Structures are given as C-alpha cells and as structure tokens.
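**Q** Give me the fold of what follows.
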Amino acid sequence: MIPSAQIMDGAPRMSLDAVLSRIDTDLDAALDRLFDLLKIQSISTDPAYKADCAKAADWLVADLAAIGFAAEKRDTPGHPMVVAQHDGPGPHLLFYGHYDVQPVDPLELWHRDPFDPAIEETPDGKVIRARGASDDKGQLMTFIEACRAYMAEAGTLPCKITIFLEGEEESGSPSLVPFMREHADELTADLALICDTSMAAPGLPSIATQLRGMVKDEFTLKGPKMDLHSGLYGGPALNPLREISKIIASFHDETGRVAVEGFYDGVPDLDEELRRQWAEAGFDEGAFLGRIGMSQPHGEDGFTAVEQIWARPTLEINGLWGGYQGAGTKTVIPAEAHCKITCRLVGDQDPAHIRACLRAHVEARLSADAEIVWEKAGDGAPASVMDTSRPEFETARQALSDEWHTEAVFAGMGGSIPIAGLFKTILGMEAMLIGFAKDDDAIHSPNEKYDVASFHKGARSWARILDAMKTV
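**A** This is a model prediction of the structure:
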C-alpha cells in the first residue's frame, strides 16, 4: 500500500500534500544542509578562494547525487560548473542558480562572521544571517529541497529536470557563454527556471517577466593642452568641467524624460493589466524611498516609482570628475574632464542604436576647441521580455498564489540578469524567473540575510510548481 498516493492507470500518483508535509517536517534538516553550504567561502572574484569554489561545487554534486540526480562537476578555465540530470515524465525544465558569492568587505561592518551562518530573531521574524544566504545559495537550495521532498515521497520527479549551477556569476561569468555553447545539447530544455530574484513586496510571490537591458559608455572631454592657472587663463580658456556640465545637464528635460533624440525608439507603452497588477501589489513607495532618504521619486513624470524601475528606460551619470581632487584649493582650469554613463533599456531598445544616439547627442553640443575621446565601446545587452502567453507562466502563477494565499504577480526588474537573455539567444529557451528574496536582504552588503519563511515557503512553492508543470 502507498499511503500518500493513489493508484491510477497501474502507477502510483503522488499526493502533493505529502510532498509539502515532507518539506515542513524536514525544515530543520534542510536548514542544516544550507548552513553547510553557507560555511564554504566560495568568493569567485578572489583567486585566494579558488579551492573554496571547487569545494562548494563538490558539495552540491554530492548532495544532488544523494537524492538521485546524475550530477557532475565540470571544469572550466575559471570555476567549475555543476550539471545534474534526472529523467521524468513531464516537460524538460532547466533550473539555473549560482553557488559563488560576493566578497565580504568591509568585514568590520558585519555583526558576526559572514561564513558562520546563524538564525537570528528580528522584528519581522526569523532570518538566516550569512554571506550568500539570499544571493544565491539560499535561493538555489529552495529548489533542491523541493526536489528532495518529491523524490522522497514519489521516488521520482514529475518533470525531467536539469540543474545547472554556475560558480562565476559574481565575477562576470567569463566561462558561461563558452560552456553553454559547448554543452547546448544537454542544457537545452523546454523552459529555463531562474531563482536569483526577489518578491515585488514582502509576502507577494512574483514572476519576473521583464528585465531591463544595459548600455555602458565613458568619455573624456579635452580642452587646453595642459592644466592652466585660473587667474591667467580664466575667462578666455575653455574649461572642460564647465563644458561637460552643460552636456550632462542636456541629457534630461524638466519632466525627467531623457532628451537624447532616438532614445525612446523601441520603448513600448506600459500594458494596462500589468499596471493594475503592480498598483495592487502592495509595493510601499514611501517606505522604499524612505530607506534611502528620499521623499519622492525623481524619474519621469507620470510614472510611479515601481513603473520607473520596472518598465521605463533610464540614463544615469555614474561618475563625473576632473581637475584638482585633493585637500584645500588649487586655482586650476583642468585640461580634461571625465564621465561614466549607464543606460537601462526596456522593450525593443537596441543597445547599439542607443549608444550611437548618445554619442551623437554629446558631439553635437561641443564648443569650439573641445574634443571628445570615447572609451572603447563595451558590449550592450538588450532587455529581456518573457512570453507570458505560454501556459507555463499562468500555471506557475497559480501555484504560487495557492502557496502564499495571495495573487501572485507578473513583475518587472530594474536590474539586468544576463543569463535570461543568454538562454534565449544561445539555447533558444524562454526563461521564468521566480525568487523569494526581499529588498532588505542586503545582498552584496554586510549582514546579508534570507528570511526563514522565504526559504521554507520557497521550497514549498517550487514543489507546487513542479507538480503543476507535469500536465502543461
């Protein structure tokens, strides 16, 4: 007899309730496993931790093998990848996460050893405090724990699953694209699942369906041949700092709209159903801005803060400098000034077109005797917009709603997650981004945390999603 199953068509069919109950009763052990992974100092950007990154990959391979996956550590020129496979009757799903973490500096701002994880009580509930707790070890383990519970109850998984874990996400992913191209056949699936995201608001499950793209640029504005005495040359000499300030001020109009001709080519109107979902999502604009000392949004007029972040493009000045930077005063007209710029892109904005428009805008505003020298153009990334008409998206949204007892939303993301675009361009796969982090998790910062409730309900959510996906 199979107490938690029904016999249908001669084969046992699992009760989802049994899987969810297993996750509940196994929570303490699941936290112990997560703590073992969090103790590994897998800082990918620092060569001193190369062995620790390999250790984290080995730990994950052993854990996945223990629950029935065919798991391997795959070497790369940098840190290893982990690839694990398990066959199943439903659609083929690829799950992506990363096991590497950011450096912990400044260490003196941490309340405890960042690689000595612990449960702490806070006014908002219990949290897991450690580097990587939210980004991304706690998140990726929610999926593994869902698979563990399902395997324990059913002996198999409801879908064919490939797990793909990277060890260089926090250091630019230099090995990722070559590895994906070389192993495209085994990594290509019906749909990619990415867990490196957050909820739109506390307790509000979210599926990120649009990610902003990115263009970076940098230029030097040159004027006189050398730094000049401001008493001797002040007035007749061109001052690069004054010139660059005029150019920077021309980037936006008085409404906050980018004033670069052609910048909005490819920007779609905001879908009214998405606007409704976002308005009802419980996003607290005042609290969000208040945490950073702001009293109101300063982007485009006519859009809420969340709409500005998720659905509108931006042009930001990231660095501006020139002239004397030391203590006291130096009466100098500098020979040159410098500017760093990033643009966040949405919809069908083309990175190359945006860069060309930006450069044309700057060069058209140069005074006589001023010269612009552009840095070598870096790669740009277009925005990623997911096809939410696919049935998997509504299936997952309903599964999340059932677990969290509130309507899950299709959300945007202000940042860029290049792997989502790479899955589409290299492997021809749509990606679905579901994560359970919160905006106050302090990822990349001292005292990073992940709510115990996020970890627990995250595992339950993935179990519900996998169970629902078997019939899509």
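**Q** okay, CA-based contacts and neighbour counts for the rest of this
**A** OK.
**Q** For the residue nearest in space to the middle of the chain, which non-adjacent residue is spatially closest?
**A** Closest to where the C-alpha atoms of the chain average out (CA atoms, centre = their mean) is residue 417, at 4.6 Å. With sequence-adjacent residues excluded and distances taken as CA to CA, 6 or more residues apart in numbering, residue 417 is closest to residue 211, at 7.0 Å.
**Q** Report how many residues lie close to that neighbour.
**A** Number of residues near residue 211 (other CA atoms under 10 Å) recorded here: 29.
**Q** That one reaches residue 309, doesn't it?
**A** No - using CA atoms under 8 Å, residue 211 is not in contact with residue 309, being 9.9 Å away.
**Q** overlap in contacts of these two?
**A** Counting by CA atoms under 8 Å, 6 or more residues apart in numbering, the common neighbours of residue 211 and residue 309 are 412-414.
**Q** can you pick the most crowded of the residues you listed?
**A** residue 412 leads the shared contacts of residue 211 and residue 309 on contacts (other CA under 10 Å) with 23 neighbours.
**Q** Am I right that it sits in a strand?
**A** Yes - counting by DSSP: H, G, I helix; E, B strand; the rest coil, residue 412 falls inside a strand.
**Q** Next up, the contacts around the residue nearest to residue 417.
**A** By CA under 8 Å, 6+ apart, the contact list for residue 211 reads 310, 346, 383-385, 412-417.
**Q** make it 6 Å
**A** Residue 211 makes contact with 383-384, 413, 416, according to CA atoms under 6 Å, 6 or more residues apart in numbering.
**Q** Let's verify residue 142: helix, strand, or coil?
**A** Residue 142 ends up helix, using three-state DSSP.
**Q** Can you get me a residue count around it?
**A** 26.
**Q** Go ahead and confirm it touches residue 458.
**A** Yes - Residue 142 lies in contact with residue 458 (CA atoms under 6 Å); the separation is 5.5 Å.
**Q** rewinding a little: ok, now how distant is the residue nearest to the centre of the chain from residue 166?
**A** Computed with CA to CA, to the nearest Å, the distance linking residue 417 and residue 166 is 14 Å.
**Q** Among the contacts of residue 211, which one sits closest to residue 158?
**A** Closest approach between the contacts of residue 211 and residue 158, by CA to CA: residue 384, at 28.4 Å.
**Q** For the closest one, give its distance to residue 419.
**A** 10 Å.
**Q** So for the two, which sits in the more crowded spot?
**A** Using other CA under 10 Å as the criterion, residue 384 and residue 419 rank with residue 384 on top: 27 against 20.
**Q** With residue 168 as the reference, measure out to that one.
**A** In terms of CA to CA, residue 384 sits 21 Å off from residue 168.
**Q** right, and the helix or strand after whichever helix or strand residue 243 is part of?
**A** Secondary structure from DSSP states H and E places residue 243 in helix 240-249. The first helix or strand that comes after helix 240-249 along the chain, using DSSP H and E, is helix 272-279.
**Q** neighbours around residue 398, how many?
**A** 18.
**Q** what secondary structure does it sit in?
**A** helix.
**Q** Also this sequence, please, to line up against the first:
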Amino acid sequence: MQNVQAYIDEHKQRFIDELIDILKIPSISADSAYKKDMLTTAEAVKEALQKAGCDTTEICETPGHPVVYGKKIIDKNLPTVLVYGHYDVQPPDPLDLWNSPPFEPVIKETELHPEGAIFARGACDDKGQMYMHIKALEYMTANNELPCNVKFMIEGEEEVGSEHLGWFIKNNKEKLANDVILISDTGMISKDVPSITTGLRGLAYMEVEVTGPNRDLHSGLYGGAVGNPINILSKMIASLTDENNHITIPGFYDKVEELSAEERTKMAEAPYNEEEYKKKLNINDVYGEAGYSTTERGSIRPTLDVNGIWGGYIGEGAKTVLPAKAFAKISMRLVPDQDWKKISELFKMHFESIAPEAVTVNVTAHHGGFPYVTPIDTEEYQAASKAYEDTFGKTPIPQRSGGSIPIVSLFEKELESKIILMGFGLDTDAIHSPNEHFGVWNYLKGIETIPNFYKHFTEAKK
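**A** All right, here's what the predicted structure looks like:
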C-alpha cells in the first residue's frame, strides 16, 4: 500500500498522458458536426471509470448527448458520494488567438505554473477537473482506501445548458441516490490560498434578432431614410444599462438578495490586489456597477453582457451595405433569489418594448439556470474544509463564484442532497477563452485532496 502522494509520484506521467488523450477529442456539444466525437469521449470516460475500479459503468442515452454513469458500492450501509462532471467543452473560436491548436494539448511553463500547465480546450473546464476524480478513485481502490460508496454522473451537455440532464435525473433517482454530490467545475483563489466555492450565479441566455428592410440595401441610396438594424440594435443594447451600469430592465432587481454589511466585510477579507488583477488582464481600469467592489461585481451582483453581435458585411475591404438584419447573444448572470425563467420573460418584454417602429424584433431564450448557495456549517462542507487543510496546510476560504453551473440547484431539489464545490482551477486558466490551460500542480493537487474528502465525510456520517 502507498499513501496518496507516493502513488501520484509513481504514476504522475501516466495521469498526465491519459488526460492529454481525452483532451485531444473535440467534444464540442454546441456543434452537431462533433456528435461522433462526443460519443468517442463518452466511451473514453466509461473506459477510464472501469479501469479506475468502478464495478458498473454504462453510457446512458438521453434525448441529447449521453450521460456516463459508473459506481462502486462496497457496503450499502455506508454513505454514498455522487461525483458530477462534464465531458463536453466550449467551441474553441476564435482559433487565430490560440498559441497552439486547441485540441493538440501541450505542456508549457508559465509564471504561475513553473512546473507546467496543460494548454487545450477543456483542460480546466471540465475534463481536467473531472478526471481528477477518476484518478482519485483509482488510488483509493488500488490501495484499499475507499471508505464509502461512490457513483459518477458525467454529462455531455453542460456547455449548452444541461438541457436533458434534468430529464435524466428525474428518470433515474434511485440510480443516483446519494448522501452528498461532489463537483469540481469551479476554482480557488490561488495555489497558496485554497478556497471552497459556496455560491454560484444563475444564468439566463438570450438571442435577439432585429429585422429592418426585406433585403440588404445600398447605404448611399437608402441610408438615413430606412432604419439600419445594426445601428438600432446597438442603441437598444446600450440602453439596457444606465450611467452607473445598473440594468434598466423593469423588475430585474426585485428579487435580488442584498448581502449584509457584515457579509460584505467578510468577503473583503479574501486576498485581492486590484493592480495585479488589471495587470493580468492587461487593462487600464476595472468597469462595472457603481457602489460595489470588483470582487462583489463578479460574484454577488447580477450582470448583463453581450456575448456576440453580428450583421451586415464583415469581409475584407468595403461594401456599402445597409443590412436587413442584425443579431446579438446576451447573457445575464443572476443571484439569489432571481428566477431565470422570470428574468427571461422580463428581458423579452422590455427588449420588444424599446424597439422603434422601423424594425421588428424576435427574442429567443436559449437556456438558463438558478443560482445556488451552500451553507458552511454543514458536515459536508466541514469534510471538504478538512480535506484542504490536510493537503494545503491551511483552512480554505469560503468564496462565492461568478460562474454558473445551471444544473446544481436541480440536484438539490430532485436528489435532496447537499452539493460541495471543490474546484482546483485558477481565474487565470482562460476557461471559455483561447489558450485555456490547467496547471499540472493543480491537477495533481486535486487528486491528492479528493480522497481526504471521502475519509472525513465518511467519519462524519458514522
């Protein structure tokens, strides 16, 4: 038998090589052209679970991309940990901004990762973090250190809103029955300041289409006389926030949870340097809602952002065209107690109401999710805190995240379990962006820490 650090040291290169193999597969759930790659990735995850020690593994069909399920039950009287992760990734565009091809993983040293970081789409979000759990199981089964039961639910639609995971959960409650749900799809403050995510923002994702004339027009003959959809769309979007970057949609803030001064003071205790923050992003100044700090804007406040905008001629050279249509994709990050379905309705009503008669507007709600907050006084959270203390030598800081995992609130509702978010990524890992990466140190640290959660959680349940 080996302790976890000795096991990792012996198998380090294999752990890295196996992750790289999965990162090579372009499992892009948003693009139907990659459906075969999605299935290939699901098969690879299933095989990895088998090799790690799961007694049962299967690929479960859904109306969309499949869910990979695995379990190892050592004693029905012991508690069960359900591990959730996802094998799908974001589209890699724009490709010209990658320093190396997104699906040809490379390890490069960086200032924050002198031991090397794996650069590839999905390296941190979420293949690398999902795979930590598989390797942690391998260690525990190989060394007879698994103290409780474990199940895995690895989905393929997280990056498109987990549209069919709710269907899968509702139809498989007995299969998924557990005592706690463990997720690593978040991050921590830094390599020397561990943290546990205690809150996630919700999400409402919209697409808008503005239509003007029945065809593209000559901008000289018709410009100034016919409404230009791009000009109008730009003005409409600009009006969605005021001079204080406060969102102007009527009713948008009605249900927003306002944190107390005491809670905001406690949040401010987390290490943060605004000059370093700006330097990392190569920006001259921060920008956001008046009256809140940068960390608050990115975690406890709702937002509205344009994720993409297009229309007219964007090719090389000039084409004097007045376009017939203009489009934009807009996302809103939500906080407790905002309901993403209600917010989507409010957005649609408001956006249609501010359109001038010169154009028509079509608003589509793509997907969304509810915000989530986990208390820090539970035995589940305390088990996670002790696990970090074991490997980092210090108590982790509870921290709310600005990101969203839309399905998390459904987990608690349908499976009646607490969720623990043990992320090992950093905010500099460029998830959803070109040159996404995941530090080798972080990857191996996750494998080292996860078994300690199983140990402390099982002890708390005895």
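**Q** still contacting in the second structure, which of the contacts of residue 211 of the first structure?
**A** Retained in the second structure: 383-384, 413, 416, out of those (criterion both residues aligned by TM-score structural alignment, their matches' CA atoms under 6 Å).
**Q** in the second structure, which spans are helices?
**A** 4-23, 35-52, 127-142, 165-170, 219-222, 229-238, 261-267, 274-281, 294-297, 340-353, 379-392, 408-415, 440-461 (DSSP state H).
**Q** Any idea which of the ones you listed gets closest to residue 79 of the second structure?
**A** helix 440-461 (6.5 Å).
**Q** And for the closest one, what's in contact with it?
**A** Applying CA under 6 Å, 6+ apart, the contact partners of helix 440-461 of the second structure are 116-117, 132, 136, 383-384, 387, 424.
**Q** Show me the two of those residues that sit farthest apart.
**A** The distance between the two most remote of the contacts of helix 440-461 of the second structure (CA to CA) is 29.8 Å, for 116 and 383.
**Q** of the two, who's got more company?
**A** residue 383 (21 against 18).
**Q** Need the counterpart of the more buried one in the first structure.
**A** In the first structure, the residue matched to residue 383 of the second structure (TM-score structural alignment) is residue 395.
**Q** do residue 442 of the second structure as well
**A** Using TM-score structural alignment, the partner of residue 442 of the second structure in the first structure is residue 454.
**Q** where's that match relative to residue 401 of the first structure, distance?
**A** Taken as CA to CA, the span from residue 454 of the first structure to residue 401 of the first structure is 14 Å.
**Q** Between the two, tell me which one has more neighbours.
**A** residue 454 (25 against 18).
**Q** one step back: how about the contacts made by the match of residue 383 of the second structure?
**A** Per CA under 6 Å, 6+ apart, neighbours of residue 395 of the first structure: none.
**Q** show me what contacts residue 132 of the first structure?
**A** When contacts are counted by CA under 6 Å, 6+ apart, residue 132 of the first structure is found next to residue 101.
**Q** Compute the first-to-last residue distance for stretch 290-303 of the second structure.
**A** Start-to-end, stretch 290-303 of the second structure (CA to CA) is 12 Å.
**Q** now stretch 238-247 of the second structure
**A** Using CA to CA, one end of stretch 238-247 of the second structure lies 10 Å from the other.
**Q** Residue 159 of the first structure - how many residues pack around it?
**A** 20.
**Q** Next: residue 447 of the second structure.
**A** Neighbours around residue 447 of the second structure, by other CA under 10 Å: 25.
**Q** Distance-wise, check it relative to residue 19 of the second structure.
**A** 13 Å.
**Q** Also residue 325 of the second structure?
**A** In terms of CA to CA, residue 325 of the second structure sits 43 Å off from residue 19 of the second structure.
**Q** And for residue 451 of the second structure?
**A** Taking CA to CA, one finds residue 451 of the second structure at 19 Å from residue 19 of the second structure.
**Q** How about residue 309 of the second structure: what's its closest non-neighbour residue?
**A** Closest to residue 309 of the second structure by CA to CA, 6+ apart is residue 328, at 4.2 Å.
**Q** can you pull the contacts of the equivalent of that neighbour over in the first structure?
**A** Taking TM-score structural alignment for the superposition, residue 328 of the second structure sits opposite residue 339 in the first structure. The contact partners of residue 339 of the first structure, taken as CA under 6 Å, 6+ apart, are 218-219, 319-320.
**Q** mind redoing it with 8 Å?
**A** Residues in contact with residue 339 of the first structure (CA under 8 Å, 6+ apart) are 218-220, 317-321.
**Q** which of those count as buried?
**A** Buried by 16 or more other CA atoms under 10 Å: 218-220, 320, out of the contacts of residue 339 of the first structure.
**Q** Identify, from these, the entry nearest to residue 91 of the first structure.
**A** Within these, the smallest distance to residue 91 of the first structure is 45.1 Å, found for residue 218 (CA to CA).
**Q** you'd agree the closest one is up against residue 337?
**A** No - under the criterion of CA under 8 Å, residue 218 of the first structure is not in contact with residue 337, lying 11.0 Å apart.
**Q** Please say which position in the first structure residue 295 of the second structure maps to.
**A** By TM-score structural alignment, residue 295 of the second structure lines up with residue 306 in the first structure.
**Q** Now do its match against residue 291 of the first structure, distance only.
**A** Applying CA to CA, the value for residue 306 of the first structure to residue 291 of the first structure is 15 Å.
**Q** More neighbours: these two, which one.
**A** Higher neighbour count among residue 306 of the first structure and residue 291: residue 306, with 22 against 10, using other CA under 10 Å.
**Q** Kindly provide the distance from the more buried one to residue 275 of the first structure.
**A** From residue 306 of the first structure over to residue 275 of the first structure (counting by CA to CA), the distance is 10 Å.
**Q** what touches both of these two?
**A** Going by CA under 8 Å, 6+ apart, no residue sits against residue 306 of the first structure while also sitting against residue 275.
**Q** So what's the gap between stretch 386-403 of the first structure and the chain middle?
**A** Here stretch 386-403 of the first structure is found 20 Å from its chain centre; the criterion is CA atoms, centre = their mean, to the nearest Å.
**Q** right, I mislabeled it, should have said stretch 404-412 of the second structure
**A** Stretch 404-412 of the second structure sits 11 Å away from the centroid of its parent chain (CA atoms, centre = their mean).
**Q** How about stretch 406-420 of the second structure?
**A** Worked out by CA atoms, centre = their mean, stretch 406-420 of the second structure lies 16 Å from the chain centre.
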